[in-house]
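Novice: Kindly return the folded structure for what I paste below:
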Amino acid sequence: MRKPSAGRVARLAACVTAAGLVTVGMAAVPAAADSDQLWIVSPWELVLPKAVDGGQAPVSTVALGLYHDNANYRVTDGKLTVDVSGLTGVAEVTWPENCAPAGTTAVCSFPEVPLNGETPVELKVRAAAGAETGAGGQITYTGQAETSAGGALTAYESQTTVRVASGPDLVMTQVAPVTGVAPGSTVPVPVSVVNNGNEPANGVDVTMYVTRGLDIGAVAPQCTSTPLGEGAIKALTKVDCAFADVVEPGGSFALPSALQAKVASYALAERIDIGARAGGGAEELDQGNNGTVASIGVTNTADFAIRGARLTAEAGATVQAPVTFRNRGPAWVANLGSGDPVGSVDVTIPRGATATTVPDACEPRTADGGWWENEVRTGAPRYLCQLPIWVAEKQTVTFPFELRIDTVITGAKGAITLKPPYGTAFPFDPNPANHQAKLVLNPAV
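Specialist: Predicted coordinates for the structure are as follows:
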């Protein structure tokens, strides 16, 4: 069994960037501490550039860590044992100060084992002189620690597969997030790339996905822009650039002019996903370090509102019962990175009525909000309707229910509640009072 891989992934349109995958080994926990677990953090794979022309190969970093996951216990005296005997003739290792080497193994110390996946141990690894392309081996890891619950924690063994290869390796410099930006301002976005490979990159292809609250202009003559999405309003603009620059090993690349992002009046949580790859379709040593996300948080608000309906009908009649959401702005709201809806609308059907037509975006629920077990979607007492993953300023989304009046009950009310995707509130919305409404059938005169 393994705990899911830990890795930062930027998701936007075609997903231009992904961070390195890591292995996390599950702990074998003795009975005295069976409510906590110890984990090893290590990369699945390491690709080392081959040494060229008798010189030394570039250095790569292997980031390692230990952590546990129960905050009720203190875990100390962590020891991560790293065995590099499998790299003989393949790679050379330089140990950090927090590791005590003895031959081809070293014990790395963690006086206090944290609760997260920090990686304070960094090995410096380079391909051995004479190691040919295709040569490979493994680094293996074991971990132990003491717990305040009594006894010891022992992690399952973990491995990193190492291989020697040859080629370019463009590494994108990570962009720090920016917050507190005012609408109408301009934000500089640094774009720089270093070739950590052992061969030149013959050209650099840059792709950017820009959310609609930002305008980066024409960028350069080598770039083309394509709006993405359906309808008149496009949530994204894709910018493709092909530069003829040759980037030698150890060399760097930057755009011809500094990238500037103009912030629109309707901007809120904006981002530019930036990826760079070697031109000509060249295979890179590591394709997991080619991208970054420039996150730009704008000081703005969006007023989400929900509206119900008041309907009159006789027994046996079917009436349209629209439930309407509106973003009153001034900002648009988008979850393009996560792909989550911007919110959901919880609709309770009034007593004496049956939902005979249900919008596709609405899932049936029981009266208390549980899963609806029936295969038929109509006739449920309650529905949870998902909004899109983005809504423009002043945009309206309507959920067109149809209700059959089975029994006329004067003033029968169904509750309508707007809910955020996480937590209990929309942090950008200053007016939560209009997040609730009623669906009223045959109101009293």
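
Novice: Could you use CA atoms for every contact and neighbour count after this?
Specialist: Fine.

Novice: and the residue lying closest to residue 178 once chain neighbours are set aside, helix, strand or coil?
Specialist: Nearest residue to residue 178, sequence neighbours excluded (Cα to Cα, 6 or more residues apart in numbering): residue 296, at 4.9 Å. At residue 296 the chain is in strand, as set by DSSP: H, G, I helix; E, B strand; the rest coil.

Novice: Another for comparison:
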Amino acid sequence: MPIPSNCKSTNAITGRTFLCVPDEQTAPGSHRTLPLKFRTKDMALFDRVDYSAQPYSEQALAEARPGRASTPGTGPELNLTPAAAPSDELQPYRSFTVKTVNQADYRLTASTVSGAAGDTVPVTVTVHNAGPAWVASLSAGEPAATVDIDIPIGTSVASAPDNCWSQSETRYHCNTPTCLTESGKPAAHTFPFTLHIHEAIPNATARAALSNDAYEPPVRTFDPDLTNNTAALTVNPSTS
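Specialist: Next up is the predicted model:
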């Protein structure tokens, strides 16, 4: 569906913004509607639509313009049409959620590293979203995923990411940003740690696990495979 020629669109990682300027004049007390239609894309899951309307002025238009490049539409103009007085109280701003039947396959991966006693080694735990749906907590503002990371025996945390918190000496709780998407493409978020090895214990392994119930809606309601939502963080893997 082409964008109307009296609208401009702006793309962002979480979606698109349209700024439209119909040129019809309306009398005070009259009512008009805009014949808007939305079509969900392949990456839709539980998306949000916000819209607002205000009287035209050069100042209002300048304030509404995004601070990044926009693309003019080429389709037929979007025009107001007469409407009956609504039964509900009029609001200049509305927001609603579009829930789509779709899936997003989360996966968790973690490092395998080697080192001697006294060494400090970098390790990572990464949350992957293999799609096809994107995940963005636009309404609640919650993390797209939360991860509990256990620390391998014989090591301690030398440094941790800002979005991770110590629950004990051997466990960290980490939050991704509110979005885990790249315009519907597979996306990932990595938590980088450094571990200090106090004792070189062969095959020292700890578990990292996604919380499949923390998100709203819970991860288990849209992730078709929960078996890959855990990973092993291993220091000095056994060679046998």
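
Novice: Superposed, how do the two chains score by TM?
Specialist: The TM-score (TM-score structural alignment, normalised by the length of structure 2) is 0.77; 205 aligned residues with a Cα RMSD of 2.3 Å.

Novice: Could you tell me where whatever helix or strand residue 319 of structure 1 lives in falls in structure 2?
Specialist: Assigned by DSSP states H and E, residue 319 of structure 1 belongs to strand 318-330. Per TM-score structural alignment, the counterpart of strand 318-330 of structure 1 in structure 2 is residues 120-132.

Novice: Which position in structure 1 pairs with residue 105 of structure 2?
Specialist: So, by TM-score structural alignment, residue 105 of structure 2 is matched to residue 303.

Novice: Quick one: average offset of the helix or strand where that match lies versus structure 2, please.
Specialist: Per DSSP H and E: residue 303 of structure 1 is located in strand 302-307. Once superposed with structure 2, the aligned residues differ from strand 302-307 of structure 1 by a mean of 0.6 Å; criterion: mean Cα distance after the TM-score superposition for structure 1.

Novice: for that strand, the distance to its chain's centre please.
Specialist: 27 Å (Cα atoms, centre = their mean, to the nearest Å).

Novice: before we move on, what about stretch 154-171 of structure 2?
Specialist: That offset, for stretch 154-171 of structure 2, works out to 24 Å (Cα atoms, centre = their mean).

Novice: And for stretch 160-177 of structure 2?
Specialist: The answer for stretch 160-177 of structure 2 is 19 Å, by Cα atoms, centre = their mean.

Novice: where does the match of strand 318-330 of structure 1 sit relative to the chain's centre, distance-wise?
Specialist: Using Cα atoms, centre = their mean, the offset of stretch 120-132 of structure 2 from its chain centre is 16 Å.

Novice: how about it: buried residues?
Specialist: For stretch 120-132 of structure 2, the buried set under the neighbour-count rule, 16 or more other Cα atoms under 10 Å, comprises 120-121, 123, 125-132.

Novice: Neighbours of residue 423 of structure 1, how many?
Specialist: If you count neighbours by other Cα atoms under 10 Å, residue 423 of structure 1 ends up with 8.

Novice: can you pull the contacts of the match of residue 105 of structure 2?
Specialist: 327-330, 428-431 (Cα atoms under 8 Å, 6 or more residues apart in numbering).

Novice: can you tell me what part of structure 2 stretch 427-441 of structure 1 aligns to?
Specialist: Using TM-score structural alignment, stretch 427-441 of structure 1 pairs with 221-235 in structure 2.

Novice: Next, the distance between the ends of that stretch.
Specialist: 33 Å (Cα to Cα, to the nearest Å).

Novice: what's the average distance of the match of strand 318-330 of structure 1 to structure 1?
Specialist: Counting by mean Cα distance after the TM-score superposition for structure 1, stretch 120-132 of structure 2 comes out at 1.0 Å.

Novice: ok, so of the contacts of residue 303 of structure 1, who is nearest residue 380 of structure 1?
Specialist: residue 327 (27.6 Å; Cα to Cα).

Novice: list the contacts for the nearest residue to that closest one once chain neighbours are set aside?
Specialist: Once flanking residues are discounted, residue 327 of structure 1 sits nearest to residue 304: 4.6 Å by Cα to Cα, 6+ apart. Counting by Cα under 8 Å, 6+ apart, residue 304 of structure 1 touches 325-329, 429, 431-432, 434-435.

Novice: Could you measure from the residue in structure 1 that residue 141 of structure 2 lines up against over to residue 425 of structure 1?
Specialist: Under the alignment defined by TM-score structural alignment, residue 141 of structure 2 is paired with residue 339 of structure 1. Here residue 339 of structure 1 is placed at a distance of 19 Å from residue 425 of structure 1 (Cα to Cα).

Novice: Could you do residue 188 of structure 1 as well?
Specialist: Residue 188 of structure 1 is 31 Å from residue 425 of structure 1, by Cα to Cα.

Novice: Let's check: the centremost residue of structure 2 is which one?
Specialist: Geometric centre of structure 2, nearest residue: residue 179, 1.5 Å, by Cα atoms, centre = their mean.

Novice: before we move on, back to that, now the contacts of residue 303 of structure 1 as a markdown table including distance to residue 363 of structure 1?
Specialist: A markdown table is the format used below for the contacts of residue 303 of structure 1 (distance: Cα to Cα, whole Å):
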| residue | distance to residue 363 of structure 1 |
| --- | --- |
| 327 | 22 |
| 328 | 26 |
| 329 | 27 |
| 330 | 30 |
| 428 | 26 |
| 429 | 25 |
| 430 | 28 |
| 431 | 27 |
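
Novice: between these, which is closest to residue 408 of structure 1?
Specialist: Closest to residue 408 of structure 1, out of all of the contacts of residue 303 of structure 1 and judged by Cα to Cα, is residue 327, at 33.6 Å.

Novice: ok now do that closest one, which residues does it touch?
Specialist: 302-305, 391-396.

Novice: again, 7 Å this time
Specialist: Listed by Cα atoms under 7 Å, 6 or more residues apart in numbering, the contact partners of residue 327 of structure 1 are 302-305, 393-396.

Novice: ok, the residues you listed in structure 2: which stay?
Specialist: Checked against structure 2 using both residues aligned by TM-score structural alignment, their matches' Cα atoms under 7 Å, the contacts of residue 327 of structure 1 keep these contacts: 302-305, 394-396.
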